[in-house]
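Q: please work out how this folds:
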Amino acid sequence: MTTAATPKLKTSAMIASFVDPGQKTVSAPFGHALVKAASADDRIVGLSADLSKYTDMHIFAKQFPERFFQMGMAEQLLFGAAAGMAQTGLIPFASTYSVFAARRAYDFLCLDVAEPNLNVNIVGGLPGLTTGYGPSHQATEDIAIFRGMPNLAIVDPCDSVDIEQAVPQLAASEGPTYLRLLRGQVATVLDEYDYTFELGKAKELRAGNDVVFITSGLMTMRALQAADRLAAHHVDVGVVHTPTIKPFDAETVLAQVNTPRLAVTLENHTVIGGLFETVAAAMARTGIGKRVVPIALPDEFLHAGALPTLHQRYGLSTDRIVERVLEELG
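A: Now for the predicted structure:
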């Protein structure tokens, strides 16, 4: 007896969406939200480092060509120019890949943007493990790099709802922000949970008596999926979404963590310097002594490959989350 061969993954799977087949999505929510915000405020301008199509900035560029600036493959110039525009009273949104913003242009962001506390909004594409192209494009340590930068707010949205609601709030904030962008066909998840994005606030999406998930970014979607799956194992899971990593809503999160439940953090980022360590530091400062289980990427340069395979390999898939929780509960 022979078995059918497993279909060979095509190269396109390496940049495939992490959205499940049949899931509700919105196309380019960032680009459309920026157009809407710019229609109401003519101070908003857009810039990109030759990546407008790949960060959904092209939506804005088409609508407002006179307010869009293509800076070429020069991230330092991108953020230096954005800083100068902010000094004149404009509100720049500057997009590139997260790896280039964090690794290549850190000094320019720090000295030109963050130190004078300018309203420059950095839009980072491909954050965490959202591409299979390997270490050159996987921004798995971007939050760790940026958390130490004074004045910079860090937003890790779950879905289209988060992005659409975050954009006008970022534009209205006084200082600089960094948005971990989800681009293309972006899942719509939070519309079912009576949720509203508020910069600097965490929100409980689901109550549960046995386990509490503290999550950010696309992992909130996976956490909600895992919570549904775990209910079949008679495990009652609560989910707390933390879209703003900095400033961190310690009051809300610690109230959820400081219970007898198993506490688990979930993030699309290395276990070093991200959500897990943000939660752990807040617990230590307030004297909460309990174990928190991190579900995060390992402290290493990750392999290249098909995105679904990588998520399974590194523990971000729904299957792996369910397995880990059941193991922890014994």
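Q: every contact and neighbour count from this point should use C-alpha atoms.
A: Fine.
Q: can you show me the helices along the protein?
A: With DSSP state H, the ranges of helices along the chain come out as 29-40, 58-63, 75-87, 98-99, 106-108, 142-147, 160-172, 218-231, 250-257, 275-286, 307-313, 318-329.
Q: which neighbouring elements make contact with the fifth one?
A: Contacts defined by 3 or more CA pairs under 8 Å, 6 or more residues apart in numbering; DSSP states H and E place helix 106-108 against helix 75-87.
Q: can you give me the buried ones in the helix it packs on?
A: Glu75, Gln76, Leu78, Phe79, Gly80, Ala81, Ala82, Ala83, Gly84, Met85, Ala86 (16 or more other CA atoms under 10 Å).
Q: next: stretch 167-175.
A: Taking 16+ other CA under 10 Å as the criterion, stretch 167-175 shows Val167, Pro168, Leu170, Ala171, Ser173, Gly175 as buried.
Q: so Val235 sits right up against Asp210, yeah?
A: Yes: when contacts are counted by CA atoms under 8 Å, Val235 is listed as touching Asp210 (6.2 Å).
Q: quick one on the thing from earlier: so which of the helices of the chain is the most packed in?
A: Highest mean neighbour count among the helices of the chain (mean count of other CA atoms under 10 Å): helix 98-99, with a mean of 24.
Q: re the thing from before, now the buried residues of stretch 167-175 as a markdown table including distance to Lys290?
A: Below are the buried residues of stretch 167-175 laid out as a markdown table (distance: CA to CA, whole Å):
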| residue | distance to Lys290 |
| --- | --- |
| Val167 | 36 |
| Pro168 | 38 |
| Leu170 | 34 |
| Ala171 | 38 |
| Ser173 | 35 |
| Gly175 | 35 |
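Q: nearest to Ala153 among those residues?
A: The nearest member of these to Ala153, counting by CA to CA, is Gly175 at 7.8 Å.
Q: for the comparison step, fold the sequence that follows:
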Amino acid sequence: MADMMKKATRESFGMAVTELAEQNPNVVVLDADLAEATKTVIFKKKFPERFIDCGIAECNMIGIAAGLATCGKIPFAASFAMFSAGRAFEQVRNSVGYPKLNVKIVGSHAGISVGEDGATHQCCEDIALMRTIPGMVVLNPSDHYEMLAAVKAAADHYGPVYIRLGRLAVESFNDPDNGYQFELGKGITLRDGKDITIVATGLMVSEALKAVKALEEEGIDARLINIHTVKPLDTDLIVKAAKETGKILTVEEHNVIGGLGDAVCAALAQECPTPVVKLGVNDCYGHSGPAVDLLKEFGLCADGIVAAVKKML
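A: This is a model prediction of the structure:
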């Protein structure tokens, strides 16, 4: 059994991309003066000659990454999600997405769990932005082991990929020594159930696991699906769950507009119209405060998920 640990996925990313570079000399990392925060500093210490600090110039960073990709490199361009996905959106769209270049855009400190940094840095729009770019793969891993697998899968996939990282440490629950497998575009059923399906992504998966256990104690049989790849979405798995349970609750640390919930609703509207409730940041900005307290305030915790399920039922 793999060691179960509590670790922020941003740190797991730094470890993963460094390990990847040991095996693949074409892997390079770019950062925008935030290496300590995004944990690309781990890579920088091991491979200083393959690390480029672009300074506080995220748009230029994406342009450099695009150029490196045309030379056969596999660039991972990292910054806070607000900047790599937000500020540099035009460059991601036109310099990476349009020519279908092999660039991996990395958005750290996503969602309201950024905490005390406040609304300006709590990016709850990045998944929506990246989903709109044709050909872009959007990954939101849920724990340490899923991040390790996601980074490798992103490098193996030729084309633009967006990887979302969290600041807050989260308990690992995926066990690569006990059958866990990662595949781009494929969701994972963590628990079967017949009363309702909870579809969660990223940091919210661990909270949903706690919620499912609490619901079970009250006689509610909830299915739980982990969607680590928001785009392309595992439509088949979602439709199957909708047909078998009849109700869907989506949970994401992101605006309810344009994220996982909207992706699920779009898929079901076309394939299997089903009642869906979207639990997330309800079309508003976050604010400064301790990360755990903010998650509770926004209902993005086990108790909030339990309450949302009970209301649906």
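Q: can I get the helices of structure 1 in a markdown table including distance to Ala187 of structure 1?
A: Shown next, in a markdown table, are the helices of structure 1 (distance: least, CA to CA, whole Å):
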| stretch | distance to Ala187 of structure 1 |
| --- | --- |
| helix 29-40 | 10 |
| helix 58-63 | 18 |
| helix 75-87 | 29 |
| helix 98-99 | 20 |
| helix 106-108 | 30 |
| helix 142-147 | 22 |
| helix 160-172 | 6 |
| helix 218-231 | 9 |
| helix 250-257 | 24 |
| helix 275-286 | 21 |
| helix 307-313 | 16 |
| helix 318-329 | 15 |
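Q: any idea how far Lys231 of structure 2 is from the residue sitting furthest away from the middle of structure 2?
A: Distance from the C-alpha centroid of structure 2 peaks at Gly219, with 30.8 Å (CA atoms, centre = their mean). From Gly219 of structure 2 across to Lys231 of structure 2, the span is 33 Å (CA to CA, to the nearest Å).
Q: what does Lys46 of structure 2 give?
A: 32 Å.
Q: same check, this time on Ile112 of structure 2
A: On the measure of CA to CA, Ile112 of structure 2 and Lys231 of structure 2 end up 21 Å apart.
Q: who's more crowded, those two?
A: Ile112 (33 against 25; other CA atoms under 10 Å).
Q: isn't the more buried one right up against Cys123?
A: Yes: in this structure, Ile112 of structure 2 is within contact of Cys123 by CA under 8 Å, at 7.2 Å.
Q: what touches both of the two?
A: His254 (CA atoms under 8 Å, 6 or more residues apart in numbering).
Q: Ile163 of structure 2 maps to what in structure 1?
A: When structure 1 is aligned by TM-score structural alignment, Ile163 of structure 2 is paired with Leu179.
Q: pretty sure its match is touching Ile154, no?
A: Yes: between Leu179 of structure 1 and Ile154 there is a contact at 6.2 Å, judged by CA under 8 Å.
Q: could you measure from Pro134 of structure 2 over to Asp126 of structure 2?
A: 15 Å.
Q: ok, now which ones touch Asn121 of structure 1?
A: Ile91, Pro92, Phe93, Ala94, Leu170, Ala171, Pro176, Thr177, Tyr178, Leu179.
Q: residue in structure 2 matching it?
A: In structure 2, Asn121 of structure 1 lines up with Lys104, judged by TM-score structural alignment.
Q: what does Val212 of structure 2 align to in structure 1?
A: With TM-score structural alignment as the matching criterion, the partner of Val212 of structure 2 in structure 1 is Ala227.
Q: what about the spatially closest residue to that match that is not a sequence neighbour, how many neighbours?
A: Residue nearest to Ala227 of structure 1 in three dimensions, not counting chain neighbours: Val237, with 5.4 Å by CA to CA, 6 or more residues apart in numbering. Counted with other CA under 10 Å, residues neighbouring Val237 of structure 1 total 24.
Q: got a list of what the aligned residue in structure 2 for Val237 of structure 1 touches?
A: Mapped onto structure 2 by TM-score structural alignment, Val237 of structure 1 lines up with Ala222. Contacts for Ala222 of structure 2 were tallied using CA under 8 Å, 6+ apart; they are Arg191, Asp192, Gly193, Lys194, Asp195, Ile196, Thr197, Ile198, Val212, Leu215, Glu216.
Q: the first one pairs with which position in structure 1?
A: In structure 1, the residue paired with Arg191 of structure 2 according to TM-score structural alignment is Arg206.
Q: tell me if I'm right that that match and Gly238 touch.
A: Yes: between Arg206 of structure 1 and Gly238 there is a contact at 4.9 Å, judged by CA under 8 Å.
Q: so which of the two has more stuff around it?
A: When Arg206 of structure 1 and Gly238 are compared for neighbours, Gly238 comes out ahead with 22 against 16, by other CA under 10 Å.
Q: give the contact list for Val99 of structure 1.
A: Gly124, Pro127, Ser136, His137, Gln138, Ala139, Asp142.
Q: and those residues, which two are furthest apart?
A: Every pair of these checked by CA to CA; the farthest is Gly124 and Ser136, at 14.3 Å.
Q: higher neighbour count, those two?
A: Gly124 (24 against 11).
Q: ok, the most centrally placed residue in structure 1 to Ala82 of structure 1 distance?
A: Closest residue to the average C-alpha location of structure 1: Asp156 at 3.0 Å, with CA atoms, centre = their mean. Distance of Asp156 of structure 1 to Ala82 of structure 1, computed by CA to CA: 22 Å.
Q: again with Gln169 of structure 1
A: The gap separating Gln169 of structure 1 from Ala82 of structure 1 is 18 Å, by CA to CA.
Q: for Glu141 of structure 1, same thing?
A: 24 Å.
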